[in-house]
Each structure stands twice: as structure tokens, then as C-alpha cells.
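>>> 3D model of this:
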Amino acid sequence: MTPITEVEGRRVALSNLEKVIHPATGFTKGELLHYYATTADALLPHLHDRPLSFLRYPDGPDGQTFFAKNVPPGTPDWVTTAEVPRSEGPARMVLIQDLPSLMWAANLVTEFHTPQWLIDAPGEADRLVLDLDPGHPATIVECCEVALWLRERLAADGVEAYAKTSGSKGLHVLAALTERTPSREVTAYAKDLAVEAEHTLPHLVVHRMTRSLRPGKVFVDYSQNAARKTTATPYTLRAGTEPTASAPVTWEEVAGCTDPAELTFRAQDITPRLQTYGDLLAPLLAR
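A predicted model of the protein is given here:
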């Protein structure tokens, strides 16, 4: 039988709690659900009013993974959904607005990915993101160097930047926009930043996705500002061999990073960090 748990008055089915999801550490689905329950206060505001894209990995990273934007079959009627415009026609997507919805979605074993806009104004961005992706043998250490340059460059335009790990190999630089801006304009601005970064740091940065250009350099991916694109939400766990999280970090940590291990955060690291720092990305929510 599938255990039913009551979460804030909603009945949520939680299944296969002993199933190992992250094989390198034996991290189970029950531990994954516990992680999301204990980080919900920080995570939920970053999900609120943003249509959710699911990257599901129900059998762990070595099993089938699939990306879905539409409302999954069997979604409870109390989970909020909304119609979202798409080039191929409108689609209905999930909004995670409360703890019961979060636990239902977490039970599907999903990475949480969200766009840079809110449901009341699709395609009108309220934040900017630059995804720094290192090409081997570069690591997050090189990403940190690029992130510090981007921080200064954004500050010159009066924009305050924040950082988080991707939870995979790289780093995300984020900024709140003072007013809603068409995603295409934000994308164009972000591309200008990426091109300027490559011009200034040619030994370190590439702004094009071309694989042959990327070894040993940091790809500054500006395209996630496009209205149709999504980025790993702060605090989401990632589909890797270990339960690594996309974790907000301080600029002091970025500046001091000399080893990738210093900016690798697992599920068990996040609650202590929240106790120490609170949500380092809270300023992005002060709309």
C-alpha cells in the first residue's frame, strides 16, 4: 500500500520511501522528501507563481530521466495549474504554491525548473540569470572568477548580483529587475554581457555553445533568459549520483573558492546553511 500523509489538510500519497535515488550515498526517496519538507520555507517563495518544468528521475540518475512541462497525469485537483502561452499553442502547467503541492511534486522525484517570469505576465521577466558552465578541465573555480567579473560589470549598470551553485558543475549569477522587462530584451542584454566577458577574459570565457570552443573555458549561457527557457530553482536537488543541491552562496565564498569541493553542497548541508545565512536569494523576491 502507498502511505497517505496529511499535509496542511491535504492527503498526499508518498510512495517507495526506501527506494535509493542517489546511489553513491544510498540516499533514499524518504530522505529526499524529508529534505524538501525541511527546506520548504526557503524553496516555496522561489517556486511561487512560476510555472514548473519537471525533470523527473524516478529511478535515480542511472534510470530514465524525462523533462515535462505539461500537467502530469494524476495531478490532484487541489494542485494549482494555469494556462501558459507557447509558440506551439497554449499549455497547462503546474504552479507549486504551497507545501502539499511541493510534497506531491517531490514524490514524483523531480528537479524543479522555473522561468524568469511570473504567471501574471508570461514573457515579462522579473529577473536575469547567467548560467556559467565549465568545460573540462575547467571547474566551478573558473566559474567563480567569471562570476566576480560579471558582478562588477552588473554593478556598473546599477544591478546587484547574487550567486548560487547549479548543483551540477557550474554557477548561476542572478539579479532582480526593477521592472518587468520583455524576455527578449533581457536576453539581448545578457548576451551583450557574455560577449563583453569573452572580450575581456578571452582566456577564460566563451559565449557560444559550440562544443569545440568550450574545453578549459566557462560558457556564459545567456539563453536561459528566453521566455521559453527555465533554470534550476534555488534549493532543488539535482539528478546526480549524489543528492547535490542548487545552493545560494555568498560572494565571499565565491571569491575564496580554490577547490570545487568547497562549493559542492549536498542535501544535508542546506538546513545548516539556512540557519546560518537565511535565504541568500531573498532579495530576488522583494518585488
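
>>> When you work out contacts or count neighbours from here on, use the C-alpha atoms and nothing else.
OK.

>>> Now do the strands in the stretch 1-150 of the chain.
4-7, 10-13, 20-22, 27-28, 53-56, 66-68, 81-84, 91-94, 110-114, 124-134 (DSSP state E, counting those that start in this stretch).

>>> Give the other helices and strands that the fourth one contacts.
When you say that, I think you mean strand 27-28. When contacts are defined as 3 or more CA pairs under 8 Å, 6 or more residues apart in numbering; DSSP states H and E, strand 27-28 sits against strand 20-22.

>>> From residue 110, how far off is the residue nearest the centre of the chain?
When CA atoms, centre = their mean is applied to the chain, the residue found nearest the centroid is residue 232 (1.9 Å). Using CA to CA, to the nearest Å, residue 232 is found at 11 Å from residue 110.

>>> ditto for residue 56
4 Å.

>>> Now tabulate the strands of the stretch 1-150 of the chain in CSV and tack on mean neighbour count and distance to residue 75.
Listed next are these as CSV, based on neighbours: other CA atoms under 10 Å; distance: least, CA to CA, whole Å:
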stretch, mean neighbour count, distance to residue 75
strand 4-7, 13, 15
strand 10-13, 16, 11
strand 20-22, 23, 22
strand 27-28, 19, 23
strand 53-56, 22, 13
strand 66-68, 12, 13
strand 81-84, 17, 10
strand 91-94, 19, 9
strand 110-114, 22, 14
strand 124-134, 25, 27
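
>>> Let's have those in a markdown table, adding distance to residue 278.
Output for the strands of the stretch 1-150 of the chain, formatted as a markdown table (distance: least, CA to CA, whole Å):
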| stretch | distance to residue 278 |
| --- | --- |
| strand 4-7 | 24 |
| strand 10-13 | 28 |
| strand 20-22 | 26 |
| strand 27-28 | 25 |
| strand 53-56 | 26 |
| strand 66-68 | 30 |
| strand 81-84 | 29 |
| strand 91-94 | 27 |
| strand 110-114 | 20 |
| strand 124-134 | 20 |
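
>>> check contacts around residue 133.
140, 143, 169-171, 218-221 (CA atoms under 8 Å, 6 or more residues apart in numbering).

>>> again with residue 59
With the criterion set at CA under 8 Å, 6+ apart, residue 59 makes contact with residue 21.

>>> For the chain, which segments count as helices?
Along the chain, counting by DSSP state H, helices occupy 29-47, 99-107, 140-156, 183-200, 251-256, 267-277.

>>> ranking these by burial, who's on top?
Sort the helices of the chain by mean neighbour count, taking mean count of other CA atoms under 10 Å, and helix 99-107 sits at the top with a mean of 22.

>>> Check which helices and strands it sits against.
Secondary-structure packing of helix 99-107 (3+ CA pairs under 8 Å, 6+ apart): strand 10-13, helix 29-47.

>>> circling back to that earlier point, ok, the contacts of residue 133 vs residue 63, which is closest?
Nearest to residue 63 among these: residue 169, at 20.4 Å, using CA to CA.

>>> Following up with a second sequence; could you model it the same way so I can compare the two?
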Amino acid sequence: MTPITEVEGRRLALSNLEKVLYPAAGFTKGEMLHYYATTADPLLAHLRDRPVSFLRYPDGPDGQVFFTKNVPPGTPEWVTTTEVPRAEGPARMVVVQDLPSLMWAANLVTEFHTPQWRAQAADIADRLVFDLDPGAPATVVECCEVALWLRTRLAEDGIEAYAKTSGSKGLHLLAALEPVPSGEASAYAKRLAVEAERELPGLVVHRMTRSLRPGKVFVDFSQNAARKTTAAPYTLRARPEPTVSAPVTWDEVEDCAEPEALAVRAGDMAARLREHGDLLAPLLDPDRTHPLPRPV
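Coordinates of the predicted model:
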């Protein structure tokens, strides 16, 4: 029988708790649900009011992996949804606003991905993001070098950046913006990516072309586009081990000498939260947003 759990007054059927999702670590679905329950406060803070796309991997990272943007069939009526504009016409997406909704979504075995805008203001960015993706043999170590350059460059424009691991191979840089059309955020991010390639020619590439990327860090600015999403802070990733897209300190970025130094797993997060709290909390502070500089 599927156990029924009550979460803040909502009844949830949580299935297959003993199923091993991450064979390399022996990490079960029950442990995944425990991770999301114990990380709920900061995760919900970063999901709130943002339509969520789910990357689902019900049989683990080695099984079928598929992306879900629309409200999944069987979604409980108490889960918040919102209408979002699409080129092919409006669609409905889930907005994870509370713990029961988070645990319902986690039971589907998901990564959580969000756009850089909120449901009340589709296509108006309130975050800037750079996805630093290393091309082998480059690793997150090289991403950290690029991140430090971008941090300094953003500071010159009065923008404070924060870092998190992608939970995969790379690093994400985030900054809080005064609301601005997504197209303007994208154009600004592209200018900085091009500038990074010019200043760090042996290290950075700003184009996605695969042949250009070996040994370099691709500074992906495209996730600022209104239709794109980025792995949310604290989400688990569909990787061989239960790695997390985890906020990191700038000291950790500066000191990173080997890829394992920034490999944060589900079991690490409770201690990290006790030590640091939510390192990305400033992104949620309306008094710490930054205006986007205008093109010269």
C-alpha cells in the first residue's frame, strides 16, 4: 500500500519510499523526500511566486528523464497554478507556494527549474543569471576563475553577485535586479559574456558551439531569456550522486583547487545551512536589488 502522509493538513500519497534512485550512493526516494522536507524553508523562499518546470527522473538518473512545463495530470486542486504566456498560446504551470505542494512535487521525483521572473510579472526579470559550463578537460575550478572575474565586473556596474553550484559540472552566478524586461537583462548578460571572452580569451567562450568549448568555460547568458529556466537553489540534480545546486561562499570559490571541493550532496546541506544559513537570502531582499546599467 502507498502510505498516506498528512502535511500541514493536506493528505499526500508518498510512493516507493525504498526505491533506490541514486545507485552509486544507495540514496532512496525516502531519503530524497526527507532532504526536500528538511531543506524546505530556503528552497520554498526561492521557488515562491515563480512558475516551476520539473525535470522528472522517476527511475533515477539512469532511467528516463523528461521535462514537464505544464501542470502534470493528477495535480491536486490545492496546488497553486498560474497562466503563463507562450508563443503557441497561454499555458498553465505549477507554482510551489507551500510545504504540501513541495512534497507533492518531490514525490514525482523532480529537479525544480524556475525562470528569472515571477508569475505576477511574466517576462519582467528580477534576477540576472550566468551559467558557467566547463568543457572538458576544464572543470568547476576554471568556472571559479571566471566567476571571480564576473563578480568584479558586475560590481563595477553596482551589481552584487552570488554563487551556487549547478549541482552538475559548473557554477551559477545570480544577482537581484530592479524589474526590467527579460530582453534587456539578456542583452546585458550577453555583453558581459562577450567581454569576458575578450578579457580571458584562453579561458572563456560565449557561444554554444561545441567545437569551441573543450578546455574552456562557456558563459551561458541565454537563461535570462523569458522562456528559459535555471535549476533552482537547493534542488537535487539527476546526476550519478544526489548532488545539490548549492549556494557557496566567495571564499569557497576563491579557494577551489579541485572539482570535489564544490561537490555538495544532499547529506551535506543540513550542516551547511546551520553554518551559513541561506547564502542567497540577499536575492530575496527588495532593498538589495540593483538597476541594470544602460548600454553606453
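
>>> one step back: leaving aside the residues next to it on the chain, what's closest to the residue nearest to the centre of the first structure?
Among residues not flanking residue 232 of the first structure along the chain, residue 113 sits closest, at 4.4 Å (CA to CA, 6 or more residues apart in numbering).

>>> Contacts only, for residue 151 of the second structure.
Counted by CA under 8 Å, 6+ apart, residue 151 of the second structure has contacts 160-161.

>>> Just to confirm, what residue in the first structure is aligned with it?
Superposed on the first structure with TM-score structural alignment, residue 151 of the second structure falls opposite residue 151.

>>> measure its match to residue 173 of the first structure for me?
8 Å.

>>> Touching both of these two, which residues are there?
The contact lists of residue 151 of the first structure and residue 173 share 161-162, where a contact means CA under 8 Å, 6+ apart.

>>> Which position in the second structure pairs with residue 264 of the first structure?
By TM-score structural alignment, residue 264 of the first structure lines up with residue 263.

>>> Number of residues surrounding that match?
Residue 263 of the second structure: 21 surrounding residues under other CA atoms under 10 Å.

>>> who's in contact with it?
Counted by CA under 8 Å, 6+ apart, residue 263 of the second structure has contacts 165, 167, 243.

>>> so residue 239 of the first structure makes contact with residue 63?
No: if you go by CA atoms under 8 Å, residue 239 of the first structure and residue 63 don't touch, sitting 10.1 Å apart.

>>> Would you mind telling me which of those two has more residues around it?
Each of residue 239 of the first structure and residue 63 has its neighbours counted (other CA under 10 Å); residue 239 has more, 24 against 10.

>>> tell me, how many neighbours does the closest residue to that one other than its chain neighbours end up with?
Nearest residue to residue 239 of the first structure, sequence neighbours excluded (CA to CA, 6+ apart): residue 61, at 5.2 Å. For residue 61 of the first structure, the neighbour count with other CA under 10 Å is 17.

>>> Could you verify my assumption that residue 61 of the first structure touches residue 237?
No: counting by CA under 8 Å, residue 61 of the first structure stays clear of residue 237, with 11.7 Å between them.

>>> Please determine how far residue 268 of the first structure is located from residue 233 of the first structure.
For residue 268 of the first structure, the distance to residue 233 of the first structure equals 18 Å [CA to CA].

>>> Would you enumerate the residues in contact with the closest residue to residue 118 of the second structure other than its chain neighbours?
Nearest-residue entry for residue 118 of the second structure: residue 50, 4.6 Å, with adjacent residues in sequence omitted and distances by CA to CA, 6+ apart. Contact partners of residue 50 of the second structure, counting by CA under 8 Å, 6+ apart, are 95-96, 114-115, 117-119.

>>> Mind putting these into TSV with distance to residue 105 of the second structure?
Shown next, in TSV, are the contacts of residue 50 of the second structure (distance: CA to CA, whole Å):
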residue	distance to residue 105 of the second structure
95	10
96	8
114	14
115	17
117	20
118	19
119	18
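
>>> Mind picking the two most distant members of the residues you listed?
Taking CA to CA, no two of these sit farther apart than 96 and 117, at 14.4 Å.

>>> Alignment lookup: the residue nearest to the centre of the first structure to the second structure.
Match for residue 232 of the first structure (TM-score structural alignment): residue 231.

>>> With adjacent residues omitted, what lies nearest to residue 40 of the first structure?
Residue 40 of the first structure sits nearest to residue 99 (CA to CA, 6+ apart), 6.9 Å away.

>>> give me every residue that touches the one you found.
Residue 99 of the first structure neighbours (CA under 8 Å, 6+ apart): 7-8, 37, 40, 44.

>>> Of those, which are reproduced in the second structure?
Retained in the second structure by both residues aligned by TM-score structural alignment, their matches' CA atoms under 8 Å are the following of the contacts of residue 99 of the first structure: 7-8, 37, 40, 44.

>>> re the thing from before, nearest to residue 255 of the first structure, of the strands of the stretch 1-150 of the first structure?
Taking CA to CA, strand 124-134 is the member of the strands of the stretch 1-150 of the first structure nearest to residue 255 of the first structure, at 15.1 Å.

>>> what inclination does that closest one have with respect to helix 183-200?
30 degrees (axes from the mean of the first three to the mean of the last three CA atoms, to 10 degrees).

>>> what span of the second structure lines up against strand 124-134 of the first structure?
Against the second structure, strand 124-134 of the first structure falls on residues 124-134 (TM-score structural alignment).

>>> The matching stretch vs the first structure, mean deviation?
In the superposition with the first structure, the average deviation recorded for stretch 124-134 of the second structure is 0.2 Å (mean CA distance after the TM-score superposition for the first structure).

>>> so how far is that stretch from its chain's centroid?
9 Å (CA atoms, centre = their mean, to the nearest Å).

>>> again with stretch 119-130 of the second structure
14 Å.

>>> who touches that stretch?
For stretch 119-130 of the second structure, using CA under 8 Å, 6+ apart, the contacting residues are 49-51, 82-85, 116-118, 172-182, 185, 189, 219-221, 223-224, 226-227, 283.

>>> try it again with 6 Å
Residues outside stretch 119-130 of the second structure that contact it (CA atoms under 6 Å, 6 or more residues apart in numbering) are 49-50, 116-117, 172-182, 220-221, 226.

>>> Ok, stretch 243-255 of the first structure next?
By CA under 6 Å, 6+ apart, stretch 243-255 of the first structure touches 144, 163-167, 234-238, 265-267, 280.
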